[in-house]
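Engineer: output the structure for:
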Amino acid sequence: MEIKEIQQQIVDEFSMFDDWMQRYEYMIDLGKSLPLIEEKYKTEDNIIKGCQSKVWVHAELEDDKLVFTADSDAIITKGIIAILVRAFSDQKPQDIIEADTQFIDDIGLKEHLSPNRANGLVSMIKQLKLYAVAYQTQLN
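Structural biologist: As a prediction, the model looks like this:
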């Protein structure tokens, strides 16, 4: 499935909820289904800078596609990274680099986060795209 299709699924899922309390609960549930990073990758190198809570992300190339695993020590943040991992994992690096992140605005996520969490969200997106750039360079 292409990134745009996955992003649209996420937007559709969030639109089913009437208020932000329900959306936060849904994000927490998404965090519980996050493909968890192995303990050996929970290192300083894999921590996303710019996040108030700790967020670890690991990327591996499998069959020319980037597969992300992650974890966080905060439940809402874990939900946020779960959304991003779902949107970008198992995709070609070039597709991740070129991917639009409008879906984040479409679900209203940024405007419902504290300024620190919103900055963390931007840092998470940036880090996933940096991994894609690094792996795309290896593929060329």
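Engineer: going forward, measure contacts between C-alpha atoms and count neighbours the same way
Structural biologist: OK.
Engineer: helices of this protein, start to end?
Structural biologist: Under the criterion DSSP state H, helices of the chain are mapped to 3-15, 20-32, 75-88, 93-98, 102-106, 115-139.
Engineer: point out the most buried one among those.
Structural biologist: Comparing those by mean neighbour count (mean count of other C-alpha atoms under 10 Å), helix 75-88 ranks first with a mean of 23.
Engineer: what's that helix in contact with?
Structural biologist: Here helix 75-88 makes contact (C-alpha atoms under 8 Å, 6 or more residues apart in numbering) with 3, 6-7, 10, 24, 27-35, 53, 55, 68-72, 96, 117, 121, 124-125, 128.
Engineer: the structure of the following sequence is requested for comparison with the preceding one:
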Amino acid sequence: MTINEIQAEIVDEFSEVDDWMDRYGMIIDLGNSLPPIEEKYRTPDHLIEGCQSRVWLNAELSPEGRIRYTADSDAIIVKGIISLLVKVLDDQTPDDILNADLHFINDIGLSEHLSPTRSNGLLAMLKQMRLYALAFKAKQ
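Structural biologist: As a prediction, this is how the structure comes out:
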């Protein structure tokens, strides 16, 4: 699936729920379904700077030239947010990730319902995911 197709699915899922407490519940459920990151990646090297909570992110380039992300967080909402980003950007090419317009963040109202510190954390997570894509692109 393309990034835009995945975003459209997410927007559809969230559009069925009006109440923001229920949407937070959906985000928490997404976080709970995120596969755990391997213990060897729970290191300071894999922590995302700029997040108030601890967020670990790892990225590997598959033989097919696609980036595989794994992530985790010690905060339940933040884990849900990183799981949304992983859902959209995982198994995509570095070019697709770097060129993606991640409009779903605004489309589902996420940006306007996050505290300033969580918004900064979201931007830091996205920045780190794009930095991995940039690094892998440079190696290709």
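Engineer: rewinding a little: out of the helices of structure 1, which is closest to T43 of structure 1?
Structural biologist: Closest to T43 of structure 1 of these is helix 115-139 (C-alpha to C-alpha; 15.0 Å).
Engineer: thinking again about what came up before, I47 of structure 1: which of the helices of structure 1 is closest?
Structural biologist: Among these, the nearest to I47 of structure 1 by C-alpha to C-alpha is helix 115-139 (9.6 Å).
Engineer: ok, residues contacting that closest one?
Structural biologist: Residues outside helix 115-139 of structure 1 that contact it (C-alpha under 8 Å, 6+ apart) are 48-52, 59, 61, 64, 66, 77, 80-81, 84, 88, 92-94, 96-97, 110-111.
Engineer: quick check, central residue of structure 2?
Structural biologist: Closest to where the C-alpha atoms of structure 2 average out (C-alpha atoms, centre = their mean) is L85, at 2.0 Å.
Engineer: from K139 of structure 2, how far out is it?
Structural biologist: Counting by C-alpha to C-alpha, to the nearest Å, the gap from L85 of structure 2 to K139 of structure 2 is 23 Å.
Engineer: same thing with E64 of structure 2?
Structural biologist: As judged by C-alpha to C-alpha, E64 of structure 2 and K139 of structure 2 stand 14 Å apart.
Engineer: and I28 of structure 1, what does it touch?
Structural biologist: By C-alpha under 8 Å, 6+ apart, the contact set of I28 of structure 1 is I75, I76, K78, G79.
Engineer: and it, what's its match in structure 2?
Structural biologist: Using TM-score structural alignment to pair residues, one finds that I28 of structure 1 aligns to I28 in structure 2.
Engineer: and S73 of structure 2, what does it touch?
Structural biologist: Applying C-alpha under 8 Å, 6+ apart to S73 of structure 2 gives the contacts S53, R54, V55, W56, K79, I82.
Engineer: swap in M21 of structure 1?
Structural biologist: Per C-alpha under 8 Å, 6+ apart, neighbours of M21 of structure 1: none.
Engineer: go again with 10 Å.
Structural biologist: Counting by C-alpha atoms under 10 Å, 6 or more residues apart in numbering, M21 of structure 1 makes contact with M27.
Engineer: where's it relative to H112 of structure 1, distance?
Structural biologist: 10 Å.
Engineer: using CSV, lay out the contacts of S73 of structure 2 together with distance to L134 of structure 2.
Structural biologist: Shown next, in CSV, are the contacts of S73 of structure 2 (distance: C-alpha to C-alpha, whole Å):
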residue, distance to L134 of structure 2
S53, 25
R54, 23
V55, 20
W56, 18
K79, 24
I82, 19
